[in-house]
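Chemist: predicted model, plus sequence, below.
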Amino acid sequence: MTGGRRAVAVSHLAPGLLTATVALYMALVAFGNITDFDTNRAFVQHVLAMDTTFKDPDLMWRAITSRPVQDAAYIAIIAWETAAAAVLVVATVLWALRRDRARRLTTLGLLMVLLLFGAGFLAIGGEWFAMWQSEDWNGLDAATRNVLLAGIALLVVQLSPTAAAQGNSSTT
């Protein structure tokens, strides 16, 4: 292997492995939510119902107590997790094949994860539905870990040199 090819292989190692890590994690999260539907369904129901918060009347108007709406929200979360996992699995394969498209697809998948856990869980769940007030149904720590993992992976992916810049023009 020549020096240029070795550099391309190494430059794909960190982003590829981080992409694979987040892909595996998201696939396991989605699989767990599908095969053990009721466990996290209860989490979503309690967060949306705001039934374990301080029950401040100025905030409780935000509560969603409709089971069909709660279930629809949970199914949407699972669908988003599954889609993010699928995008990241394909991106992992592209990293292994040393394709430039890997960066774009990884970026998409990681942004999906960041939107779910950052906007969905931290902002909407944590602030709008006051999840931070609940001792029993507070997922802010887990959401923060997920944002951190996806955010670090995104930084590594964006800062790693492209294969084309390293002398490999393979973009298929």
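Modeler: Nice, I can see it.
Chemist: switch to C-alpha atoms for all contacts and neighbour counts from now on
Modeler: Will do.
Chemist: do a quick rundown of the helices in the chain.
Modeler: Ranges of helices within the chain are 3-35, 37-49, 67-96, 101-114, 140-159, based on DSSP state H.
Chemist: among these, which is nearest residue 126?
Modeler: Across the helices of the chain, the minimum distance to residue 126, taken as C-alpha to C-alpha, is reached by helix 140-159, at 6.5 Å.
Chemist: what's that closest one in contact with?
Modeler: 14-15, 18-19, 22, 103, 106-107, 110-111, 113-114, 117-118, 121-122, 126, 131-132 (C-alpha atoms under 8 Å, 6 or more residues apart in numbering).
Chemist: give me that answer again for 10 Å
Modeler: 11-12, 14-22, 25-26, 102-104, 106-123, 125-127, 131-132, 160 (C-alpha atoms under 10 Å, 6 or more residues apart in numbering).
Chemist: another one to put next to it:
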Amino acid sequence: MGITSVHRFSKALTSGFVGVFCLIVGYNNVVDFNTNYQFIVHVLSMDSMEPWFSGTQLFDRAISDHGLIIAAYWFIILSEILAGLVISLGVFFMFKGAKENKVTFIKGQGVFLLGATLAIFIWYFCFAVIGSEWFQMWASTENAQMKAYTFSAFILMVMIYVIIPSPKEWHDV
């Protein structure tokens, strides 16, 4: 196995870590539905703000309708699972094409990037933007802002790693 194949296997394996992460998070949210449901309730209803928070003019954003909260939570869970499945499909193609078939590997990269973009949508846009800023999660006792940034940063780093081509000199080894 040449160095280019090792590089491709490394990209496929690292991508697989992201897919497993998404699937485990989605699975955990189904199996232990109530734990993170309570988190979502507090963030969306804005009922757990720190005592020092004085942004009362923002409380009209709060969502207290439990039907809407459950729908939002199921949207998040299904998005996590879908991201994990799409990423896993991409990883399958990446592993399949890692040794010999560059076209299959590149197809896998594209599918991975699609799933990883959905994961960025979940953890960056839904949690870091909508949760942290629109619903002021940063000022709540239920603050997962740093986790959202951590997850997003790792996913983005893997996306960058996956699209970086192998050095040309490796193709001759």
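Modeler: Done, it's in. Please read these numbers as outputs of a predicted model, since none were measured by experiment.
Chemist: and the helices of the first structure: which comes nearest residue 60 of the first structure?
Modeler: For the helices of the first structure, proximity to residue 60 of the first structure was assessed by C-alpha to C-alpha; helix 37-49 is nearest, at 8.6 Å.
Chemist: average distance between the closest one and the second structure?
Modeler: Comparison of helix 37-49 of the first structure with the second structure after fitting gives an average deviation of 0.5 Å (mean C-alpha distance after the TM-score superposition for the first structure).
Chemist: for the residue positioned nearest the centre of the second structure, which non-adjacent residue is spatially closest?
Modeler: In the second structure, the residue lying closest to the centroid (C-alpha atoms, centre = their mean) is residue 119, at 2.8 Å. Leaving aside its sequence neighbours, residue 119 of the second structure sits nearest to residue 83 (C-alpha to C-alpha, 6 or more residues apart in numbering; 5.7 Å).
Chemist: repeat that for residue 79 of the first structure.
Modeler: Closest to residue 79 of the first structure by C-alpha to C-alpha, 6+ apart is residue 30, at 8.0 Å.
Chemist: quick one: contacts for the corresponding residue of the second structure for residue 46 of the first structure?
Modeler: By TM-score structural alignment, residue 46 of the first structure lines up with residue 42 in the second structure. Residues in contact with residue 42 of the second structure (C-alpha under 10 Å, 6+ apart) are 36, 48-49, 62-64, 69, 135, 137, 140-143.
Chemist: same thing but at 6 Å, please
Modeler: Residue 42 of the second structure makes contacts with residue 48, as judged by C-alpha atoms under 6 Å, 6 or more residues apart in numbering.
Chemist: okay, it and residue 119 of the second structure: tell me how far apart.
Modeler: Computed as C-alpha to C-alpha, to the nearest Å, the residue 42 of the second structure to residue 119 of the second structure distance reads 22 Å.
Chemist: now do residue 89 of the second structure
Modeler: Going from residue 89 of the second structure to residue 119 of the second structure by C-alpha to C-alpha gives 14 Å.
Chemist: tell me the contacts of the residue nearest to residue 119 of the second structure?
Modeler: 115, 118, 119.
Chemist: can you put the residues you listed in a markdown table and add distance to residue 153 of the second structure?
Modeler: Listed next are those as a markdown table, based on distance: C-alpha to C-alpha, whole Å:
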| residue | distance to residue 153 of the second structure |
| --- | --- |
| 115 | 15 |
| 118 | 14 |
| 119 | 11 |
